[in-house]
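Participant: fold the following.
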Amino acid sequence: MGQTVSLLTKAHDFTRDLIAEGGNILFVGTKKQAQETVEGEAKRCGMYYVNQRWLGGVLTNFATIQTRIDYLVRLEDQQARGEFGHLTKKEALKLEKEILRLNRQIGGLKEMTSLPSALFIIDVIKEKIALAEAKRIGIPVVAIVDTNCDPTGIDYPIPANDDAIKAIRLICSSIADSVIEGKTGEAMAPEEEEKEEGVEELEAVETTEPVVSTPEE
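Facilitator: I've put the predicted structure just below:
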């Protein structure tokens, strides 16, 4: 477990320092085991997230994504002001369904007005498009790296089982804590119960070969 803890600490420190310098991070985890945790932890620390389907171009064609975000925000504003009441029932229902659809796609990006400073990815194989986009435009990546993953090109790999819910929760919580620490300048003490629950999962997937793709200090 030593390597996992060491690399998780490096990822934690990187994220904390990034946020302290005014940066931000996008949480990405669309697999079923990660969806709830990704949304909850991203919201807890006030960051952005994608937990359904990654839309191609979120990073490489952000202007188009921003147009969709603006449209969603505008629709929600109109709904909140009661403007849908002036429409026919059919028209209002259509727009309500559109709001639901857009929120599933980009709801976690509504506050993201520019490209993120870094990505935190749960499963780099499932999120290969997100990883490729980040690498293409030079956005650093923090990611959980399972034994079947190639850590090459991942700036801050964290060896762990990306299918184990407890491990996902522990690592997501650590990254979210690092964001809060970066914002407040105060260290977050991990919950002992949560830490103990995750340790067993992390131990079960300790890689047999060291992950060497780490940035220079």
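Participant: from now on I want contacts and neighbour counts done on CA atoms only, so please keep to that.
Facilitator: Noted.
Participant: residue closest to the middle of the protein?
Facilitator: Geometric centre of the chain, nearest residue: residue 27, 0.7 Å, by CA atoms, centre = their mean.
Participant: and this one, please, so the two structures can be compared:
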Amino acid sequence: MKKVDIQELLNSGAHFGHLTKKWNPNMAPYIYGKKNGIHIINLYKTAAKIEEAQKALKQIASAGRKVLFVSTKKQAKSIIADKAQKVNMPYIAERWPGGMLTNFVTIRKAIKKMAAIDKMKKDGTFETLSKKERLQTDRLRAKLEKNLGSIVDMTRLPAALIVVDINKEHVAVAEANKLGIPVFAMVDTNTDPRKVTYPIPANDDASKSIDLVLDYLTDAIDEGLAIRKEEKAKAKAEKEAAKQMAEKAEVAVEEPVAEEAKAENAEQAEAKEENK
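Facilitator: Below is the predicted model:
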């Protein structure tokens, strides 16, 4: 797992907070000081929180659970998508669909609608529709793909959320909190860290800072997935070995029985000969 480097954090600008007049007092424990009217984040606190988050995310991934990445802000969208795809996790980089978590059943129905349209195109049913109906269906499919295409493989609620900018993604955070889903989030000096389970004090506006922090987190997820893969391979090998042992034991039992039957048949044949 990638070790947190203070110098890397410094180079990425992770220590730059917001204007002091915009601060949230609940961020005080994570603030080192201020310079030119801007709060400076304590990067040693940042490193400690990243390491804490890494351990938890590694455990979640090794258990085979999904982590949903969330950020719809301009400078984070492409980063979120890239990091999530690298570890095969779902993500939301466009508009957050209201009720995404709290009304997940409805969201799943919309995803199934996408699958149904795809099936229509494969089996030829789509071509039986009128030109107007085909156009409407294509538009619906494109809209669903834009909003939900990145979570199409998420068949149940995620085990956790990774969020960049909890002020902008306040609806996602609120839904997760309501359902007791842990939230891992970058918290800048203008946010309330009490709203998330694993706050990571860092600049959530600079793309370099966002990229670096998410890199640390996805590395932990990747390691957890590797453990999961190894455990599954081991379990499969053990199952196969047990099957082979059972087959050998069955053969070992059958052989003496066959020998006994053969001997008995020989005795019966000998007895018949004597009676003659």
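Participant: circling back to that earlier point, what do we get in structure 2 for the residue nearest to the centre of structure 1?
Facilitator: With TM-score structural alignment as the criterion, the equivalent of residue 27 of structure 1 in structure 2 is residue 69.
Participant: so that match is in which element?
Facilitator: Here residue 69 of structure 2, judged by DSSP states H and E, is contained in strand 67-70.
Participant: with structure 1 superposed, average distance for that strand?
Facilitator: Comparison of strand 67-70 of structure 2 with structure 1 after fitting gives an average deviation of 0.5 Å (mean CA distance after the TM-score superposition for structure 1).
Participant: what's the answer for stretch 111-123 of structure 2, then?
Facilitator: Superposing on structure 1 places stretch 111-123 of structure 2 at an average distance of 2.2 Å from its equivalents, by mean CA distance after the TM-score superposition for structure 1.
Participant: so what touches that stretch?
Facilitator: 126-127, 137, 141, 144-145, 148-149, 152 (CA atoms under 8 Å, 6 or more residues apart in numbering).
Participant: what do we get in structure 2 for residue 181 of structure 1?
Facilitator: In structure 2, the residue paired with residue 181 of structure 1 according to TM-score structural alignment is residue 223.
Participant: no wait, residue 108 of structure 1
Facilitator: Counting by TM-score structural alignment, residue 108 of structure 1 lines up with residue 150 in structure 2.
Participant: number of nearby residues for that match?
Facilitator: Residue 150 of structure 2 sits with 19 neighbouring residues when counted by other CA atoms under 10 Å.
Participant: who touches it in this structure?
Facilitator: Listed by CA under 8 Å, 6+ apart, the contact set of residue 150 of structure 2 reads 90-92.
Participant: quick check: residue 207 of structure 2 vs residue 231 of structure 2, distance?
Facilitator: 36 Å (CA to CA, to the nearest Å).
Participant: and the two? Which one has more around it.
Facilitator: A direct count of neighbours by other CA under 10 Å for residue 207 of structure 2 and residue 231 places residue 207 higher, at 18 against 13.
Participant: touching, the more buried one and residue 77? I think so.
Facilitator: No. If you go by CA atoms under 8 Å, residue 207 of structure 2 and residue 77 don't touch, sitting 9.8 Å apart.
Participant: list the contacts for residue 67 of structure 2?
Facilitator: For residue 67 of structure 2, the contacting residues are 61, 89-90, 158-162, by CA under 8 Å, 6+ apart.
Participant: among the contacts of stretch 111-123 of structure 2, which one has the most neighbours?
Facilitator: residue 148 (26 neighbours).
Participant: how far away is the nearest residue to it once chain neighbours are set aside from residue 118 of structure 2?
Facilitator: Nearest residue to residue 148 of structure 2 in three dimensions, chain neighbours excluded: residue 111, at 6.9 Å (CA to CA, 6 or more residues apart in numbering). Separation of residue 111 of structure 2 from residue 118 of structure 2 (CA to CA): 11 Å.
Participant: name the residue in the two with the higher neighbour count.
Facilitator: residue 111 (22 against 13).
Participant: how far away is the alignment partner in structure 1 of that one from residue 52 of structure 1?
Facilitator: Here residue 111 of structure 2 is matched to residue 69 in structure 1, going by TM-score structural alignment. Using CA to CA, one gets 16 Å for the distance from residue 69 of structure 1 to residue 52 of structure 1.
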